[in-house]
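J.: sequence unknown, structure follows:
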């Protein structure tokens, strides 16, 4: 495994362990969705934003410049997170390292699952995964980084210590 890929996988695991809520409800979901919207506006990027609480849609926004394809990417990446309780980017990096695919390894159709960055598990201390937050519209690493940045802001975590290295 390339050193950079190893560092990414380790850092994403660290992110998943650190970015955990004490509580999460529909109000928190809306706050997270609005934070991502504000970040997208600040950055001038066109993304679709989805926050799912259990199986319930809690927040969805398609920014101007997105297409219907973004909603399909959101659904497929979110499905992966809700199946494995790991970020879609982590699973994608691990599969790339193994030179494998979701279909070959797990029998999962690419029509329903995508191992591309941008979806992250929403975890609560003492509970586990209660949903997923997903961004689609940027290159997959940037989708992932945007979600991590928003979670760091909400949880008061130091982004500098949790972000992936620049490529």
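T.: Perfect, thanks for sending it. Here the structure is a predicted model, which is why all the values come from computation and not from measurement.
J.: Please make it C-alpha for all contacts and neighbour counts, starting now.
T.: Will do.
J.: Around residue 152, count how many other residues there are.
T.: Neighbour count of residue 152, defined by other CA atoms under 10 Å: 20.
J.: Tell me how far the residue nearest the centre of the chain lies from residue 3.
T.: What sits nearest the mean C-alpha location of the chain, by CA atoms, centre = their mean, is residue 119, with 2.1 Å. Plainly put, residue 119 is 24 Å away from residue 3 if you go by CA to CA, to the nearest Å.
J.: so residue 130 sits right up against residue 53, yeah?
T.: Yes. Using CA atoms under 8 Å, residue 130 is in contact with residue 53, at 6.0 Å.
J.: Without its sequence neighbours, what residue ends up closest to the residue nearest to the centre of the chain?
T.: Leaving aside its sequence neighbours, residue 119 sits nearest to residue 134 (CA to CA, 6 or more residues apart in numbering; 4.0 Å).
J.: That neighbour - that's part of a helix, no?
T.: No. Read with DSSP: H, G, I helix; E, B strand; the rest coil, residue 134 is strand and lies in no helix.
J.: ok, and here's another one to check against it:
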């Protein structure tokens, strides 16, 4: 059973995690295999966690392979739009281009401009 670390979630949402710690988390999250069932289970877990921790927020969740093949996609509540699709494409391209999550890259850019 996976348990959400709410303290870590708070640090992540406030962007108060050092880049070195984010990079370490990314390295630990490498998977030797990833099946369609894994994508479905992970997507449902994320959807339920978002609904519990951010009630009434419309969040688009997309789990796709680097080649663009979508394995899981949903939104938490109404209010999503076509712009969400473009946003997800940009996040995927950023991760593939730089080898880091778009979250990591956003934190890195934010720190370079401050």
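T.: That came through fine. Fair warning: this is a prediction, and the values are worked out from it, not measured in the lab.
J.: tell me the contacts of the residue nearest to residue 119 of the first structure?
T.: The contact partners of residue 134 of the first structure, by CA atoms under 8 Å, 6 or more residues apart in numbering, come to 49-51, 74, 77-78, 118-120, 147.
J.: okay, the residues you listed in a markdown table with secondary structure and distance to residue 103 of the first structure next?
T.: Shown next, in a markdown table, are the contacts of residue 134 of the first structure (DSSP: H, G, I helix; E, B strand; the rest coil; distance: CA to CA, whole Å):
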| residue | secondary structure | distance to residue 103 of the first structure |
| --- | --- | --- |
| 49 | strand | 26 |
| 50 | strand | 25 |
| 51 | strand | 26 |
| 74 | helix | 18 |
| 77 | helix | 14 |
| 78 | helix | 16 |
| 118 | coil | 20 |
| 119 | strand | 19 |
| 120 | strand | 21 |
| 147 | helix | 26 |
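J.: all strands of the second structure, in order?
T.: Taking DSSP state E as the criterion, the second structure contains strands spanning 60-64, 70-75.
J.: Over in the second structure, tell me which residue corresponds to residue 86 of the first structure.
T.: In the second structure, residue 86 of the first structure lines up with residue 100, judged by TM-score structural alignment.
J.: Enumerate every residue touching its match.
T.: So residue 100 of the second structure contacts 23, 26, 94 (CA under 8 Å, 6+ apart).
J.: Which of the residues in stretch 69-80 of the second structure are classified as buried?
T.: Using 16 or more other CA atoms under 10 Å as the test for burial, stretch 69-80 of the second structure gives 71-72, 75-76.
J.: List the contacts of it.
T.: Identification of contacts with stretch 69-80 of the second structure by CA under 8 Å, 6+ apart yields 36, 39-40, 43, 47, 50-51, 56-65.
J.: Show me how far that stretch is from its chain's centre.
T.: Put simply, stretch 69-80 of the second structure sits 12 Å off its chain's centre (CA atoms, centre = their mean, to the nearest Å).
J.: now do stretch 35-50 of the first structure
T.: Centre-to-centre, stretch 35-50 of the first structure and its host chain are 14 Å apart (CA atoms, centre = their mean).
J.: The residue nearest to the centre of the first structure touches residue 144, doesn't it?
T.: Yes. Counting by CA under 8 Å, residue 119 of the first structure does reach residue 144; the two are 6.7 Å apart.
J.: between these two, what contacts are shared?
T.: The contact sets of residue 119 of the first structure and residue 144 overlap at 89, 135 (CA under 8 Å, 6+ apart).
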